[in-house]
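*Asks:* what follows is a protein structure lacking sequence information:
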């Protein structure tokens, strides 16, 4: 059985009852069709399929899931959908002093980094009914912590050009979808095309914002090639980075967007998140897109990687923020921390 290294040890419960499963689908996602809803309703029961059309639907759906004591919730959508739904379920579970159900992902959105760690990394259309039933009823569970930022629980969030690059990639993917050129709009080819034709031209000549990043957690380290610690530890309250940069982002999973391995050190320590700061120029980025994609690129003069519990990021001027791949506007000050409690995730053998 293949299981992502970012997750903790597999737990196999003994003597447990057959789990009850709820499906929460983003009704605004293009892949969430009446046929998909009907298929899930046929396999699991229509009462267990929830379709959210707006943020106003999220709270009532979360309350219903907790009230009916579902053991497992599979979220169909992208990373943004997962972030919103998980945040609301977890918050309301704490308020009601009840257990948060186990969570998983169905690949039905635009960016699906979480599908690589909490669900089959394939479109639902490519999963047979038998496989889907096995996934939903699997007793295997693993745990992972999230990034806490502005009240959200999310696998990743960041300030700077990463939000712009991801948005350009998504825009290109959507534009080419359903056309004869759709195959070049995904994966490394699509990422490279979006970066070379959209993101990099916009960055040329654009001055990088100034960042000051302060450690708000316990002692933290810079890490580099081979997952080796670089230099001395940084104490609580100490500035760990100060200078101009393209991005400053945190993640608890290695992946970002469509499989880009942007955070290769996120699986080193389960109680730390990977903070990546990049000062890379447009030319260097263009020359190393392949290595950036698979997480093998290493240049300590332009990539600054840290394992941290919590940080405060200040930037001037205010810079674009993305949370779970969704744009949130500009921020000049931002605090991020690793969540106190891990989420229980569906373990799979995709």
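*Replies:* Great, that's in hand. All values derive from a computational prediction rather than experimental measurement.
*Asks:* when you work out contacts or count neighbours from here on, use the C-alpha atoms and nothing else.
*Replies:* Fine.
*Asks:* against residue 309, how distant is the nearest residue to residue 155 once chain neighbours are set aside?
*Replies:* What sits nearest to residue 155 in space, not counting adjacent residues and going by C-alpha to C-alpha, 6 or more residues apart in numbering, is residue 146, at 5.2 Å. With distances taken as C-alpha to C-alpha, to the nearest Å, residue 146 is found 11 Å from residue 309.
*Asks:* residue contacts, the spatially most central residue of the chain?
*Replies:* A centroid search over the chain (C-alpha atoms, centre = their mean) returns residue 155, at 3.6 Å, as the residue closest to the centre. Under the criterion of C-alpha atoms under 8 Å, 6 or more residues apart in numbering, the contact partners of residue 155 comprise 79, 83, 114, 146-147, 251-253, 324.
*Asks:* show me where the protein has its helices.
*Replies:* Listed in chain order, the helices of the chain (DSSP state H) span 34-44, 55-67, 79-96, 115-118, 129-137, 161-176, 187-194, 200-203, 282-287, 289-294.
*Asks:* let me have those helices in a markdown table, extended by distance to residue 103.
*Replies:* Putting the helices of the chain into a markdown table (distance: least, C-alpha to C-alpha, whole Å) gives the following:
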| stretch | distance to residue 103 |
| --- | --- |
| helix 34-44 | 16 |
| helix 55-67 | 12 |
| helix 79-96 | 8 |
| helix 115-118 | 7 |
| helix 129-137 | 10 |
| helix 161-176 | 25 |
| helix 187-194 | 26 |
| helix 200-203 | 36 |
| helix 282-287 | 35 |
| helix 289-294 | 26 |
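*Asks:* putting a second one here so we can go through both:
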């Protein structure tokens, strides 16, 4: 009786294959039990992730599907567990920085162990929440309940920005935005009382850091000069008689050379707190938006609300491009941010569109579980349990 030693079995999006030496043949494997389940990974250090929230989520999310990460080591263990179990969907809670760092870990684990990257969603927790806003996230408990109760969910392909070290992020940049983040985190670190911490961890704390620290400091500095070269075909967005128009730009073209207090690239329309930094990000699939701003600060501040904030402001010194692959060179090192987290200072950077889009999850009309109701409190929707 011959004994066949099956060396390995692989399973991707198609049928499983068993390999015997150089030969392969299809085999039938049972469905992975977690493939139709959703994991929830929360950053315990993020704003809004309180003991009460965790208790409420634990009432909604099935046992074993909720992970609370307090350290990088926790995150690595949980990501590896989620990937190996084969969850079909993973929802992250903790803001844009948590999305970027967890996604990096998840891609590394899945690539190393030849696993599929699950579909990703976000809960509106932490600060900024640009991706949560882009996907229409509601209050975290409402969304978690919707997911667990199998409410409608649509997968939206998003071509992330890829930095020159391979990190995928919804946005990144150098200049004022990086400086504002550095000053904002310094302001948060100085807040000692609960009330002060709560006040600083809002859009008003961000604006306070910008107006009272970043702007005065930057006005004293010599402006950096940058050169931006596109390594692939690009599109310039220019003002036309009937609104914004597109102009094709060939590969190898210098898109911009001159002062650039702000230089940012984004895959979604928003920065943190609903600031529409990239109004053209969704304009052309397979591209991300590059924005260069040399508009004087007093003019920006005079038009901040609502024109600049809502992405409607136009100026001769505000340049917009849709790009696939660019290199940025500066005559001095500038503060650098990735996904809303400070990443030191850089004088040369590369940004490109990720080779493959990521499947991001946007929830449909929210389901309300039996015995509960949803109360609208300003912009927030709060899930309330009805008295029995």
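*Replies:* Right, received. Where do you want to start? Note that the structure is predicted; figures quoted are calculated from it, not measured.
*Asks:* so after superposing, what's the score?
*Replies:* Comparing the two superposed chains by TM-score structural alignment, normalised by the length of the first structure, the resulting TM-score equals 0.84, with 325 aligned residues with a C-alpha RMSD of 2.6 Å.
*Asks:* out of the helices of the first structure, which gets nearest to residue 106 of the first structure?
*Replies:* helix 115-118 (6.7 Å; C-alpha to C-alpha).
*Asks:* report the mean deviation for that closest one after fitting onto the second structure.
*Replies:* Once the two are superposed, helix 115-118 of the first structure sits an average of 1.8 Å from its aligned residues in the second structure (mean C-alpha distance after the TM-score superposition for the first structure).
*Asks:* so where is that helix in the second structure?
*Replies:* Aligned by TM-score structural alignment, helix 115-118 of the first structure corresponds to residues 132-135 of the second structure.
*Asks:* just the buried residues of that stretch, please?
*Replies:* 132-133, 135 (16 or more other C-alpha atoms under 10 Å).
*Asks:* next one: stretch 185-205 of the second structure
*Replies:* Within stretch 185-205 of the second structure, the residues scored as buried using 16+ other C-alpha under 10 Å are 185, 187-188, 197, 200-201, 203, 205.
*Asks:* cool, stretch 106-119 of the first structure as well?
*Replies:* Going by neighbour count (16+ other C-alpha under 10 Å), the buried part of stretch 106-119 of the first structure is 106-119.
*Asks:* now swap in stretch 315-331 of the first structure and tell me
*Replies:* 315, 318-327, 331.
*Asks:* repeat that for stretch 50-67 of the first structure.
*Replies:* Buried residues in stretch 50-67 of the first structure, counted by 16+ other C-alpha under 10 Å: 50-52, 58-59, 61-63, 65-66.
*Asks:* of the buried residues of stretch 315-331 of the first structure, closest to residue 227 of the first structure?
*Replies:* The closest of these to residue 227 of the first structure turns out to be residue 324 (C-alpha to C-alpha; 24.8 Å).
*Asks:* map the closest one across to the second structure for me.
*Replies:* Under the alignment (TM-score structural alignment), residue 324 of the first structure maps onto residue 339 of the second structure.
*Asks:* likewise for residue 21 of the first structure?
*Replies:* Taking TM-score structural alignment as the alignment basis, one finds that residue 21 of the first structure is matched in the second structure by residue 38.
*Asks:* does its match touch residue 92 like I think?
*Replies:* No: counting by C-alpha atoms under 8 Å, residue 92 is not a contact partner of residue 38 of the second structure; they are 10.6 Å apart.
*Asks:* neighbour count: these two, which is higher?
*Replies:* A direct count of neighbours by other C-alpha atoms under 10 Å for residue 38 of the second structure and residue 92 places residue 38 higher, at 26 against 23.
*Asks:* how many other residues sit next to the nearest residue to the more buried one once chain neighbours are set aside?
*Replies:* Nearest residue to residue 38 of the second structure in three dimensions, chain neighbours excluded: residue 89, at 4.7 Å (C-alpha to C-alpha, 6+ apart). Burial of residue 89 of the second structure is recorded as 22 neighbouring residues (other C-alpha under 10 Å).
*Asks:* likewise for residue 310 of the second structure?
*Replies:* Using other C-alpha under 10 Å as the criterion, the residues surrounding residue 310 of the second structure number 17.
*Asks:* returning to what we had before: quick one: common contacting residues for residue 146 and residue 309 of the first structure?
*Replies:* With C-alpha under 8 Å, 6+ apart applied, the overlap between the contact sets of residue 146 of the first structure and residue 309 consists of residue 338.
*Asks:* of the two, who's got more company?
*Replies:* When residue 146 of the first structure and residue 309 are compared for neighbours, residue 146 comes out ahead with 27 against 22, by other C-alpha under 10 Å.
*Asks:* to which residue of the second structure is the more buried one aligned?
*Replies:* In the second structure, the position corresponding to residue 146 of the first structure is occupied by residue 160, as judged by TM-score structural alignment.
*Asks:* that match: what's it in contact with?
*Replies:* If a contact means C-alpha under 8 Å, 6+ apart, then residue 160 of the second structure has 168-171, 266-267, 288, 353-354, 357-358 as its contacts.
*Asks:* which one of those residues has the most neighbours?
*Replies:* residue 288 (33 neighbours).
*Asks:* surely it is in contact with residue 324?
*Replies:* Yes: with contacts defined as C-alpha under 8 Å, residue 288 of the second structure counts as touching residue 324 at a distance of 6.6 Å.
*Asks:* can you pull the residues that touch both of those two?
*Replies:* Overlap between the neighbourhoods of residue 288 of the second structure and residue 324 consists of 352-353, taking contacts as C-alpha under 8 Å, 6+ apart.
*Asks:* picking up where we left off before, now the residue nearest to the centre of the first structure: how far from residue 30 of the first structure?
*Replies:* Counting by C-alpha to C-alpha, the gap from residue 155 of the first structure to residue 30 of the first structure is 22 Å.
*Asks:* any idea how far residue 145 of the second structure is from residue 262 of the second structure?
*Replies:* Noted for residue 262 of the second structure: a distance of 40 Å to residue 145 of the second structure, by C-alpha to C-alpha.
*Asks:* with residue 37 of the second structure instead?
*Replies:* Residue 37 of the second structure sits 13 Å away from residue 145 of the second structure, taking C-alpha to C-alpha as the criterion.
*Asks:* more neighbours: which of the two?
*Replies:* In this comparison of residue 37 of the second structure against residue 145, neighbours counted by other C-alpha under 10 Å, the higher total goes to residue 145 at 20 against 17.
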